[in-house]
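Peer 1: attaching a predicted model along with its sequence, questions to come.
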Amino acid sequence: MEKIQRKKMYEEVADRITQRLEDGQLKPGDRLPSVEALSKEFGVGRSAIREALSALRAINVLEMKHGEGTYIRTFQPQHMTFPSVSASLMKKEDIAHLLEVRQYLETGTAAAAAIRRTPDHLAEMKQSLALMKGTVIEEAADFAFHQTILTAAQNPLLQQLWNTISDMLKRAMRDTRRIWFEQETMSAQLHKEHKAIYLAIEKGDANEARTTMETHLRTVQRQWNEI
């Protein structure tokens, strides 16, 4: 049996830095403290800090500016090897691009789900829908609803595409929800749209499922543009 490998010191440091990025403590464009300062803060040697920074530069999380220091990069769609980290780098225009991708991906997925869904898929969607009812839509329930539709489409390639952007979707949902769902009318509207999607999939109407999903995503995109 293969032994479990302990993380190296520089990997622990890199994890701590990316966690701060994902938590919002660090943001794109922020300048990191010096190697010496980070060494004291994390209680490790300078070599471990340098290795950690080098590793994060290699995956396009950090960039070195000659004579200035090390900075958090802005979001780069061509570098999404680590989607959870990429999600933390997204700006408003990046989320707008993500919403456009959702239009392409989820309308077809909803149509496929209407044809291939099982009773279990419908039960999961119905459960998520129930959790979304009220003045505040639960973030996890909203994401789970869309995730179940993707699963119901029963297409492994679609699943892989979804997995690539799922962390970014969660980030976008969290950011927009803080503004939209304080409005009772918006919460009610979005619940109504989710219910329409569910009913279309439940009765196996692919065209209606596609249309209701498109209507919902257009609402999301319109509201985002107004922020």
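Peer 2: Cool, got the structure.

Peer 1: contacts and neighbour counts: CA atoms only from here.
Peer 2: Fine.

Peer 1: what are the contacting residues of the helix or strand hosting R20?
Peer 2: Per DSSP states H and E: R20 is located in helix 9-23. Contact with helix 9-23 is made by 26-27, 42, 44, 48-49, 51-53, 55-56, 84-85, 87-88, as judged by C-alpha atoms under 8 Å, 6 or more residues apart in numbering.

Peer 1: do stretch 187-200 as well
Peer 2: So stretch 187-200 is contacted by 110, 114, 122, 125-126, 129, 132-137, 180-181, 206, 208-209, 212-213, 215-216 (C-alpha under 8 Å, 6+ apart).

Peer 1: starting at the chain centroid, how far to that stretch?
Peer 2: With C-alpha atoms, centre = their mean, to the nearest Å as the basis, stretch 187-200 stands 21 Å off its chain's centre.

Peer 1: this is the comparison structure:
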Amino acid sequence: MIGEEDDVLLSRIDELREQLGPGKRLPSERALSERWNVSRVTLRDRIRAFESIGLLERRGTAGVYTREVQPEDLASILSIGFRATILANPHVFRSVRIALEMKAAVLALSLQAPVPLAYAEQATRVMETSTDPEELLQADRDFHHAILEASGDPGLKFVAKTFEKLTERSMTMVGGGDARAQIRDRYVRAHRQMLEAIRSGEAAQVLDAVSRHYSEVHPDLA
């Protein structure tokens, strides 16, 4: 259990990390232990807690440095915890995934970013011409990644990247490439309609296209 004194020390380390910014060296353990009147053993233990979640990194004898947390860092940290929650079930995770998808699609409609939408088009064309299960699955990944990029929202992309493993799990457990090949016509139509709605539709049409995508391609997730 973390006591009140530990909370204070953790808060001090976190505040110092934020003040310094990413890539900066922390003062020595001796200096910090004297500043905060704590033992170096206790201080080192709390610093290790920050290292374990990627907020600090120890560079050998050079000392401890701050670092900026990346989505993959959070994904690794959260993946263990998620396994013990209801989100580990892809059917439960569906509402989170659909909400992210809808928000990304509406933002993509407003932004009309040409490059990511071109990637979405390319992925859609692969779906329209391929019958290979693995190629279809990869095209699905590429399509949804492109829509997220087309949203232009850094926060949304960060959250989506953090949840990437859960999203992948929800895609494969309720139907992998083989399942996509079996419903190829519906599969292709749903993605094409979603892309066309983003390109030329209204927000209501985009939301309807995303909803139909899940009801036709992933009925278990709709």
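Peer 2: Right, received. Where do you want to start? Quantities reported herein were computed from a predicted structural model and do not represent experimental measurements.

Peer 1: hmm, back to that, give me the buried subset of the contacts of stretch 187-200 of the first structure.
Peer 2: With burial judged by 16 or more other C-alpha atoms under 10 Å, the buried subset of the contacts of stretch 187-200 of the first structure is 110, 114, 122, 125-126, 129, 132-133, 136-137, 180-181, 206, 208-209, 212-213, 215-216.

Peer 1: the residue most central in space within the second structure in helix, strand or coil?
Peer 2: In the second structure, the C-alpha nearest the mean C-alpha coordinate belongs to K161, at 1.9 Å (C-alpha atoms, centre = their mean). Using DSSP: H, G, I helix; E, B strand; the rest coil, the three-state assignment for K161 of the second structure comes out as helix.

Peer 1: go ahead and confirm M213 of the first structure touches T107.
Peer 2: Yes. Counting by C-alpha atoms under 8 Å, T107 is a contact partner of M213 of the first structure at 5.6 Å.

Peer 1: so which bit of the first structure is stretch 7-18 of the second structure matched to?
Peer 2: Stretch 7-18 of the second structure corresponds to no residues in the first structure, going by TM-score structural alignment.

Peer 1: S110 of the second structure: how many residues sit nearby?
Peer 2: The number of residues packed near S110 of the second structure is 15, by other C-alpha atoms under 10 Å.

Peer 1: map it onto the first structure.
Peer 2: Per TM-score structural alignment, S110 of the second structure is aligned with I115.

Peer 1: my guess is its match meets A206, correct?
Peer 2: Yes. Under the criterion of C-alpha under 8 Å, I115 of the first structure makes contact with A206 at 6.4 Å.

Peer 1: A203 of the second structure versus A181 of the second structure, what's the distance?
Peer 2: When distance is defined by C-alpha to C-alpha, to the nearest Å, A181 of the second structure is 30 Å away from A203 of the second structure.

Peer 1: over to L43 of the second structure?
Peer 2: 52 Å.

Peer 1: name the nearest residue to M132 of the first structure, sequence neighbours excluded.
Peer 2: Computed as C-alpha to C-alpha, 6 or more residues apart in numbering, the closest residue to M132 of the first structure that is not its neighbour in sequence is E138, at 5.6 Å.

Peer 1: where's the corresponding residue of the second structure for the one you found, which helix or strand?
Peer 2: Using TM-score structural alignment, the partner of E138 of the first structure in the second structure is L136. Using DSSP H and E, L136 of the second structure sits in helix 133-151.

Peer 1: who are the packing partners of that helix?
Peer 2: Judged by 3 or more C-alpha pairs under 8 Å, 6 or more residues apart in numbering; DSSP states H and E, helix 133-151 of the second structure is in contact with helix 90-111, helix 114-129, helix 154-162, helix 177-182.
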